[in-house]
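*Asks:* sequence plus predicted model, see below.
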Amino acid sequence: MIVEPRSIAIIASREDVSTLAACIRSAIQACKDRRAVVDVLVNGNPELAHNIAGLCVDVPPTCVLRVWRIQQGDKAHAWNEYVHRIWASDGDAIFLDGYVEVEPDSFDALDRGLATAPEAQGATGVPTCGRSALHLRALMLSEGGFHGNLNLIRAGVMAKLRASGFRLPLGLYRTDSVTGAVLMLGLDPAANHWDRRRIAVVPDAIWNVRSMERITFKNILGQWKRMLRQAQGVLENRAVREHLIVRGLAPHLLPSTAHGLVNGWITAQPAQARRLFIKQPLCAWVAWRLRVPRDWSAADIAPVVVPAPVKRHSIV
């Protein structure tokens, strides 16, 4: 039996070096000496890319570790770059956020979950830490879902996404929700019904997140920004549902930006938008902010591998 190598994509941007290093270390350990290519996609933070590359020097001989500097700071763009430029068509693709630490058996658990669900196009881990973890875990196990902290997409599905030209809209907050929706619709909303069995929810694929520091102005500001992103996520979910489920349009025809996605939905469904804005005023403010297009010119710059400087420390 030929065992395919693991392809790991770690998406990072605002993490500190120690947090990202712990994530990389946990991913390498979870590979358990199986051949693997671990790609660290640092978007919009060249200093972090340089600093983490300085640590990536001593890894197992079975593992290839690459740190990529991606000029545009955006998770959706980093995901797109991995699908279309970086993934080497070699094995299923496992995605991690740069601030998590996976448990040593989590990757094997994803494999086991897929083995018992041949109809699944991907698999997802479930949260065990955080205030809403227990509720979200139970919801995912009963109704399905796709979690952005740790998930897997089959190699064949990755190849189809690449061939179709599918890209997540730039500036998207709900990257996992949109990706999960596309998978549950079998990549073709016109031909397939929503089927949660297309994503295997694996209760043994888990991770940890370092606890938040004491309350500071920076943390309070961060929480406010999260609230704004969550309000944007509500708008995105409405717009994506309109595109994929109501209109049955192909995923690769999604607007290229979250700005275009949300504003297109507001224009097409003004009555629905008004009702949402009355119920959730923060969504109205976020929609007003999204009226101004963002400069995405840096997204045209190809990612580059950051060479490791003179050996200083070991990541493992």
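*Replies:* Thanks, I have it.
*Asks:* for the rest of this, base every contact and every neighbour count on C-alpha atoms.
*Replies:* Fine.
*Asks:* got the contact list for V126?
*Replies:* L136, R137, M140, H147, L150, V201, V202, P203, D204, A205, I206 (CA atoms under 8 Å, 6 or more residues apart in numbering).
*Asks:* excluding residues flanking it in the chain, which one is nearest the fifth one?
*Replies:* The shortest distance from L150 to any residue that is not its chain neighbour, by CA to CA, 6 or more residues apart in numbering, is 4.9 Å, and that residue is L96.
*Asks:* I figured the one you found hits L152, correct?
*Replies:* No: using CA atoms under 8 Å, L96 is not in contact with L152; the gap is 9.1 Å.
*Asks:* want to compare, so here's the second one:
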Amino acid sequence: MTTTWSIAVFAHNEATNIAATLGSICVVEDGITIRVVVLANGCSDRTASIVRELATLNNNLQVIEIPLADKANAWNLYIHEISANSSLSVAEMHVFIDGDVQVESGSLKALAAAFEQAPTANAAGALPVTGRDREAWRRRMLANGTLAGGLYALRGSFVERIRRRGIRIPQGLIGEDWLVSLFAKSDLQPLAGNGYAVLRIAFPSGAGFSFRSLDPRRLKDWHTYLRRLWRYALRGVQFEMLFGWLMHQPPEALPPNMEQVYRQALPPSRLKWIGPTSPLRFLAIQRIRLLRARKSPN
């Protein structure tokens, strides 16, 4: 009997990293078929052409170009359209990988084994093995049961349930991993009264991912760092608003995009102090309030 693993790689202008990422995925296991789909979203570089060149040597690799640079939109497209076709819909495990990370050897096998060892788990997450903050990051993931977008997996039957119920991530959300974690931990139920007593997310010790850390000596990395700080601040506000939304509503009730969330859900308080990034949080809430004040489209 053949086992199928479907792998979705999210890439936005990852021409310098995508070949290494795909090379790290290679798994040779008897009885296992691996299908790899690269979702090149909003790319203006050679990401897609590099994948097409590599696909000439691997029949199980394909690239799909998406005009919109939005990971949430690409995730929805994979779940509801790409993975719904006959060859991928039977996958026992769906793996999600960022196009700038490398998968540690044995990680996919460890993720698959986690589902066998934990029958109630909807998701399995890999832990970071690089990064200056990796130890604290790992502790937060384990303590909160939160997946990292760099590398995680969903059980095939769980993906089928998401597809059947029409659950989508709001377009424009930054960091789908947090929301997918909530989906998995709550078993697709409203959050209120959900004690998370059952193991729904497993973190096998043999699954890990690595990435290049930012170098303070590189001017380009400073730009990346500052942009990342702003996105983290906006992401935190988005999460607060979505958490409140999901307390008493099922995930299929989520609006299709974040602009509708901004208009329909109350923004959090601007006075909350979260540390040195509080000024960025204040600016993020101000931006959301401005979007909220705009006249709703007809």
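*Replies:* Thanks, I have the structure now. Treat the numbers as computed from the prediction; the structure is a model and nothing was measured.
*Asks:* can you pull the TM-score for these?
*Replies:* Once superposed, the chains reach a TM-score of 0.87 (TM-score structural alignment, normalised by the length of structure 2), with 281 aligned residues with a CA RMSD of 2.2 Å.
*Asks:* rewinding a little: superpose on structure 2 and give me the mean offset of the helix or strand hosting the residue nearest to L150 of structure 1.
*Replies:* Under the criterion of DSSP states H and E, L96 of structure 1 resides in strand 93-97. Mean deviation of strand 93-97 of structure 1 relative to structure 2 after superposition (mean CA distance after the TM-score superposition for structure 1): 0.5 Å.
*Asks:* who touches that strand?
*Replies:* 6-12, 87, 148-155, 158.
*Asks:* recalculate using a threshold of 7 Å.
*Replies:* By CA atoms under 7 Å, 6 or more residues apart in numbering, the residues outside strand 93-97 of structure 1 that reach it are 7-12, 149-155.
*Asks:* do the same with stretch 263-272 of structure 1
*Replies:* A239, A273.
*Asks:* which residue range of structure 1 does the longest helix seen in structure 2 align onto?
*Replies:* Longest helix in structure 2, counting residues (DSSP state H): helix 219-246. Under TM-score structural alignment, the counterpart of helix 219-246 of structure 2 in structure 1 spans residues 217-244.
*Asks:* that stretch: how far from the chain's middle?
*Replies:* 15 Å (CA atoms, centre = their mean, to the nearest Å).
*Asks:* give the buried residues for that stretch.
*Replies:* By neighbour count on 16 or more other CA atoms under 10 Å, the buried set for stretch 217-244 of structure 1 is 229-240, 242-244.
*Asks:* show me the helices in structure 2, by range?
*Replies:* Using DSSP H, helices in structure 2 cover 18-25, 47-55, 71-77, 107-117, 134-144, 156-165, 176-186, 219-246, 258-264, 278-293.
*Asks:* what's the angle from the fifth one to helix 176-186?
*Replies:* Relative orientation of helix 134-144 of structure 2 with respect to helix 176-186: 30 degrees, computed using axes from the mean of the first three to the mean of the last three CA atoms, to 10 degrees.
*Asks:* other residues contacting helix 134-144 of structure 2?
*Replies:* L127, P128, L147.
*Asks:* reformat those into a markdown table and put distance to L290 of structure 2 next to each item.
*Replies:* Converted to a markdown table, the contacts of helix 134-144 of structure 2 look like this (distance: CA to CA, whole Å):
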| residue | distance to L290 of structure 2 |
| --- | --- |
| L127 | 37 |
| P128 | 37 |
| L147 | 31 |
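*Asks:* pick the one among these closest to Q62 of structure 2.
*Replies:* Of all the contacts of helix 134-144 of structure 2, Q62 of structure 2 sits closest to L147, with 25.5 Å by CA to CA.
*Asks:* what about the closest one, distance to S24 of structure 2?
*Replies:* Look at L147 of structure 2 and S24 of structure 2: by CA to CA, to the nearest Å, they are 20 Å apart.
*Asks:* who has more neighbours, the two?
*Replies:* L147 (29 against 15; other CA atoms under 10 Å).
*Asks:* now do the contacts for the more buried one.
*Replies:* Neighbouring residues of L147 of structure 2 by CA under 7 Å, 6+ apart: G125, M141, D177, W178, S181.
*Asks:* try 10 Å this time
*Replies:* Listed by CA atoms under 10 Å, 6 or more residues apart in numbering, the contact partners of L147 of structure 2 are 123-127, 138, 140-141, 153, 176-182, 184, 201-203.
*Asks:* among those residues, name the buried ones.
*Replies:* Here, 16+ other CA under 10 Å leaves 123-127, 138, 141, 153, 176-182, 184, 201-203 buried among the contacts of L147 of structure 2.
*Asks:* the residue lying closest to G99 of structure 2 once chain neighbours are set aside - how many residues pack around it?
*Replies:* Leaving aside its sequence neighbours, G99 of structure 2 sits nearest to A11 (CA to CA, 6+ apart; 4.6 Å). Neighbour count for A11 of structure 2, taken as other CA under 10 Å: 27.
*Asks:* sorry, back to before: closest one of the contacts of strand 93-97 of structure 1 to S106 of structure 1?
*Replies:* For these, the nearest to S106 of structure 1 is L150 (9.0 Å; CA to CA).
*Asks:* shared neighbours, L96 and L152 of structure 1?
*Replies:* I8, A9.
*Asks:* from W87 of structure 1, how far off is I10 of structure 1?
*Replies:* Distance from I10 of structure 1 to W87 of structure 1, by CA to CA: 12 Å.
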